[in-house]
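Peer 1: the amino acid sequence is not available; the structure is as follows:
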């Protein structure tokens, strides 16, 4: 296999230099030390155990929970001339027996195995026939109850290692780990004096944005129109969302495919290949897609729904820009996403082998992570800094490459607003959720509020001039900074937090970043208000749009919406600059349709003159 790490790197993997952190971990492992590598998606974790595996005597076992990852990595290794195999539930009984026999005969240097297989009689028998030089634990965060994907089967790893005749080197790798998870990995795996590398979580080429659109699908279409000829992933929370979004994208003329656990293995494989080989440019998927997928030219990841924790979000978003080129990570947020995630947490059956007490502990940690994810979607601070701080990393509070840093914000004194909100929560007995607090402060006349007598409180209506959206933003800020806290229940209620006293009694000045409120734009002309001659133009433009849509086999609204055509008919633009001022016309549509529609308008004006 070669006796030099650089020779192995070049001969088998085709690289001439190691990336940050790789060489430190490889050197540690080759010197006989345990290792822990925390490296973000795309940083090259696999090489850290694959290169040493080819330079050590004996067999390296890689424990992984992901069948698709095992298959892909084993296929890639075999293609590179490295004998490797996997042992998991996707093999038939006959295939599994054959793989074990080949392993006993010394055919493989690297064997991937699911954690559930470790303590089976047949696998333990294998360990008596081969020398195991290293046990590598991939997705090592799964061993910790603090991890976002705790798997009790990972707790068997240490038991397995203890019964081996000779202790191997133990290495562990993960893309996302907080300090608590990192400590758990070291403790539970009993790593001895491990070489530890955290390469840093920051991916400077990734742009982060949170949108709160009224119509999520329109936002996706707008993005795709503005970024033609790009490849990306649209993540959805449920299979139903995947089906709907994929179908609508295909109807709109985009090359999209889908991936979720409800499809057959054959279709998942076919759709995954279509995406990987650029037959389809857009993959619409649940979080079942992506682990171990090394597609370098993914230029965007759009989350159609908010994931349930920062760890999952950053791992999924990190599948963009693996080639180092600029890439976009956009999250489309709505309050319903929180409700859906809360339901999934309360009714999860991922770990049926847990007892009731442990299940509740896991759920409680999932609720905490969901709150952190919700705060991410609500903060007006730098999004990159929020993520890095979550993982225990310090960073500047202005990155210049996220939607919050690029928006027009101002520092607003919210001291008085804070006191009003906290007083309202207190006077309402700390028994109500955000919606009821907001309605009371804004003086709502809703039936339930009146029946509870909340309209008699001194805080009723004291913020009626404040828009609901801004009031909710301030409440989220107060939750994030512990002036308020939310109860851990299926129907959360607001309570005073540990910093409430400072705001209410210590005259603490409180400031937050808020987007500058823009002056209301003049109303556009509606179709019913169009003069007769402009109605004629509107009808002409509709016919032109219909002919273009027919030629392109797309719905008419994909070319331009009725609202855009109405404004066009009302304004009668005659230059590209004037056309660009019309709502719904961006640079791409200007380039694609501008000349055609301007010609039609000029023809109309000539006809009017004649």
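Peer 2: Received the coordinates, thanks. This one's a predicted model, so the numbers in the text were calculated from it and none came from an experiment.
Peer 1: CA atoms for contacts and neighbours, from now on please.
Peer 2: Will do.
Peer 1: what segments of the stretch 301-450 of the chain are helices?
Peer 2: 310-317, 335-346, 356-378, 383-390, 403-406, 415-427, 434-441, 447-451 (DSSP state H, counting those that start in this stretch).
Peer 1: would you convert those helices into TSV that also reports mean neighbour count and distance to residue 559?
Peer 2: Formatted as TSV, the helices of the stretch 301-450 of the chain follow (neighbours: other CA atoms under 10 Å; distance: least, CA to CA, whole Å):
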stretch	mean neighbour count	distance to residue 559
helix 310-317	20	29
helix 335-346	16	30
helix 356-378	18	31
helix 383-390	20	33
helix 403-406	19	27
helix 415-427	19	45
helix 434-441	22	39
helix 447-451	11	44
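Peer 1: for residue 248, find the nearest of the ones you listed.
Peer 2: helix 335-346 (20.3 Å; CA to CA).
Peer 1: contacts for that closest one, please.
Peer 2: Contact with helix 335-346 is made by 305-308, 363, 366-367, 370, 374, 490, as judged by CA atoms under 8 Å, 6 or more residues apart in numbering.
Peer 1: next, the angle helix 356-378 makes with that helix.
Peer 2: Angle of helix 335-346 versus helix 356-378, following axes from the mean of the first three to the mean of the last three CA atoms, to 10 degrees, is 160 degrees.
Peer 1: and helix 335-346, how far out from the chain middle?
Peer 2: 16 Å (CA atoms, centre = their mean, to the nearest Å).
Peer 1: what's the answer for stretch 334-342, then?
Peer 2: Counting by CA atoms, centre = their mean, stretch 334-342 comes out at 15 Å from the chain centroid.
Peer 1: need the helices of the stretch 301-450 of the chain in a markdown table (columns: distance to residue 326).
Peer 2: Below are the helices of the stretch 301-450 of the chain laid out as a markdown table (distance: least, CA to CA, whole Å):
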| stretch | distance to residue 326 |
| --- | --- |
| helix 310-317 | 13 |
| helix 335-346 | 28 |
| helix 356-378 | 22 |
| helix 383-390 | 15 |
| helix 403-406 | 15 |
| helix 415-427 | 39 |
| helix 434-441 | 38 |
| helix 447-451 | 49 |
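Peer 1: here's the one I want to compare it with:
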């Protein structure tokens, strides 16, 4: 009773809370009683409280082993904000200089520090071991404990040395290991490695009822993402990409399209990452685009969406990253874009790894494929993966498969055929091999075992491999089969599976063909479009362009080119910001000529009650904006164009195309320094006068009029760029 009172008093006095969350009270009591304690608790469940409060209540200093500097800093800052002194919590890692390290050790020795955060790499340094051996360690907390396991999604070899080092710090030091994601296999691995098989285990439900899960085919994904975020009215979110390059590209595209975003990945310096994290917490930016380096321990409760631009490498990774949405119990949408090509790339990365590591990685990846392509309740699949049973009725349509149920079919015969084949082959093969037999697919393994001679080979050919994969997945989820992880995913019959063979009964499965033939575009550029061309509006826009051109004494094509007007007539931009999204417009042209055009379009939309396309065209500078900036800078420095073309690996035609794009978007460029060297003044005047009187800016027409024997295509292009830049921008 006294401990309980003390617990609640400290909870209220230090953190300001009146009650504990979930099993926090029992967990804290366990570690205060000196027990090894293992905590498996989803993100947002309050794991950090489970070691922070007992550390404050215990004699000595608790050592908290944490994998990321950002996570340590975040938690130390929070603890200092709650406490009366900065010395109450410190971190010891490579980011500190000698003076700062000495200050940390001084505060710990003085007994002022209750929590000391240490990276596993710092913990293994002999001088740190010697220092920690001489202080009173209340207990050791191993945060993100899944890093211990090769089956975990963030395996860190340094974590496997932790037990050995704790042994050097003293006898009978209690350990509390904590993770937000642990399959039964990972759980066993953690306990075995930390030698805490007798630990008191607390496993909370992995069900996050407030999160909505959805998988979308990866097609026009950037356009989809921008459309989605614009509809969020400023709510904050995280987008995860697998590569640093893609992180930079996506963040840049979001910014160009008016969504304040910052990139975050391990290639950025520590100061930039810390600033980025702080700006997200302070809501200076709406979106963080990140690799998995971002998010571990980030205490932002109101992340409203988590988008996976690329599917993650594991279900643990997916669950932990989606878990950063809605930590306050409010709405949280988790959308992932799936394409088999991305999975193929991940599989390719593993081909040079040791056999055992490759086998483990392949199985982990197959779980991601099963999840993405499946037609059953997403929540049921996630919870099944973490060893938890769930009735899909409890999903309450909080996943795409429950909200939009897929086609269902009578599966009694298919399931029976599948289970009988597995039984006949003495439960010695994985899902891929079994599916290939039923679908009649030839491969090397089929010939090795002569399974192409089985009567079952090709017996389900008309059903197709997609259906058989779905049957296998649902047989596992409904507990007719189990994957033997230790034997590389071999399918084994469960008691229920054997019973079904003896006494089959009617059962309905669902099928998802959305991902069977997902076509992906090789180009990252997002094409304009989305609405049908409005010929009436296009006519009005051309009249306005003609009138504007007459007033300015310039040809109409200098104001806006035809493709830009056509896009306006299908997308209906009604303000300058939307007009800037139209290709070939840009900031310069929008400001110079845009006002009357958007006024005309706005009045037309109102007068004709037009239902505008919701997916406004997205402006893309992916892979190109940095190139354009560099070209502009080089031209400003008057670097010869052929030198710029050579240094950028573009060739002269490619460079001219890029320069045209820059000028057409409204940026003024002065190419006189180059043109004056290659085209004499009289010939320049002749081309300039031609374009001034021309109806169109066609290069072919100009060549025909001016004479191909007198001018090259390149010369005409350069002069057209000069003309458009001087008169139009």
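Peer 2: Received the coordinates, thanks. Note that this is a predicted model, so its numbers are computed, not measured.
Peer 1: overlay them and tell me the TM-score.
Peer 2: After superposition, the two chains reach a TM-score (TM-score structural alignment, normalised by the length of structure 1) of 0.74; 528 aligned residues with a CA RMSD of 4.6 Å.
Peer 1: and the strands in the stretch 401-550 of structure 2?
Peer 2: 407-410, 481-484, 490-493, 508-511 (DSSP state E, counting those that start in this stretch).
Peer 1: which of the helices of the stretch 301-450 of structure 1 sits closest to residue 15 of structure 1?
Peer 2: Between the helices of the stretch 301-450 of structure 1, helix 310-317 lies closest to residue 15 of structure 1; by CA to CA that is 24.5 Å.
Peer 1: what span of structure 2 is that closest one aligned with?
Peer 2: Matched against structure 2 by TM-score structural alignment, helix 310-317 of structure 1 falls on residues 315-322.
Peer 1: that stretch vs structure 1 - mean distance after superposition?
Peer 2: Average distance, stretch 315-322 of structure 2 versus aligned residues of structure 1 after superposition (mean CA distance after the TM-score superposition for structure 1): 0.4 Å.
Peer 1: contacts for that stretch, please.
Peer 2: Contacts for stretch 315-322 of structure 2 (CA under 8 Å, 6+ apart): 42-43, 152-154, 180-182, 292, 295, 306, 311-312, 334, 364, 367-368, 382, 385.
Peer 1: quick one: distance of that stretch to the chain centre.
Peer 2: Using CA atoms, centre = their mean, the offset of stretch 315-322 of structure 2 from its chain centre is 11 Å.
Peer 1: can you pull the contacts of the residue nearest in space to the middle of structure 2?
Peer 2: The geometric centre of structure 2, computed from its C-alpha atoms, lies nearest to residue 240 (CA atoms, centre = their mean), at 1.6 Å. For residue 240 of structure 2, the contact set (CA under 8 Å, 6+ apart) comprises 247, 289-292, 306-310.
Peer 1: can you check residue 265 of structure 2 too?
Peer 2: 244, 247, 273, 290-294.
Peer 1: which residue in structure 1 aligns with it?
Peer 2: Checking TM-score structural alignment: residue 265 of structure 2 goes with residue 260.
Peer 1: how far away is its match from residue 287 of structure 1?
Peer 2: 8 Å (CA to CA, to the nearest Å).
Peer 1: can you check residue 184 of structure 1 too?
Peer 2: Counting by CA to CA - residue 184 of structure 1 and residue 287 of structure 1 are separated by 25 Å.
Peer 1: which position in structure 2 pairs with residue 95 of structure 1?
Peer 2: Residue 95 of structure 1 maps onto residue 100 in structure 2, by TM-score structural alignment.
Peer 1: on the three-state scheme, its match is what?
Peer 2: Of the three states, residue 100 of structure 2 takes helix according to DSSP: H, G, I helix; E, B strand; the rest coil.
Peer 1: again, but for residue 214 of structure 1
Peer 2: Residue 214 of structure 1 ends up coil, using three-state DSSP.
Peer 1: neighbours around the aligned partner of it in structure 2, how many?
Peer 2: Here residue 214 of structure 1 is matched to residue 219 in structure 2, going by TM-score structural alignment. Number of residues near residue 219 of structure 2 (other CA atoms under 10 Å) recorded here: 15.
Peer 1: cool, residue 715 of structure 2 as well?
Peer 2: With other CA under 10 Å as criterion, residue 715 of structure 2 counts 18.
Peer 1: quick one: contacts of stretch 137-144 of structure 2?
Peer 2: 51, 55, 58-67, 166, 169, 173-180.
Peer 1: then stretch 119-130 of structure 2?
Peer 2: 65-69, 92-94, 158-159, 161-162, 165, 168-169.
Peer 1: so which bits of stretch 389-409 of structure 2 are buried?
Peer 2: Of the residues in stretch 389-409 of structure 2, 389-390, 395, 397-402, 405-406 count as buried by neighbour count, 16 or more other CA atoms under 10 Å.
Peer 1: out of the helices of the stretch 301-450 of structure 1, the one nearest residue 209 of structure 1 is which?
Peer 2: That would be helix 403-406 among these, by CA to CA, at 4.7 Å.
Peer 1: sorry, back to before: in helices only, show me the contacts of stretch 137-144 of structure 2.
Peer 2: Of the contacts of stretch 137-144 of structure 2, the ones assigned to helices by DSSP state H are 51, 55, 166, 169.
Peer 1: the last one maps to what in structure 1?
Peer 2: When the structures are aligned by TM-score structural alignment, the residue of structure 1 matched to residue 169 of structure 2 is residue 164.
Peer 1: separation between the residue nearest to its match when sequence neighbours are not counted and residue 58 of structure 1?
Peer 2: When the adjacent residues along the chain are set aside, residue 164 of structure 1 lies closest to residue 127, with 7.2 Å between them (CA to CA, 6 or more residues apart in numbering). As judged by CA to CA, residue 127 of structure 1 and residue 58 of structure 1 stand 11 Å apart.
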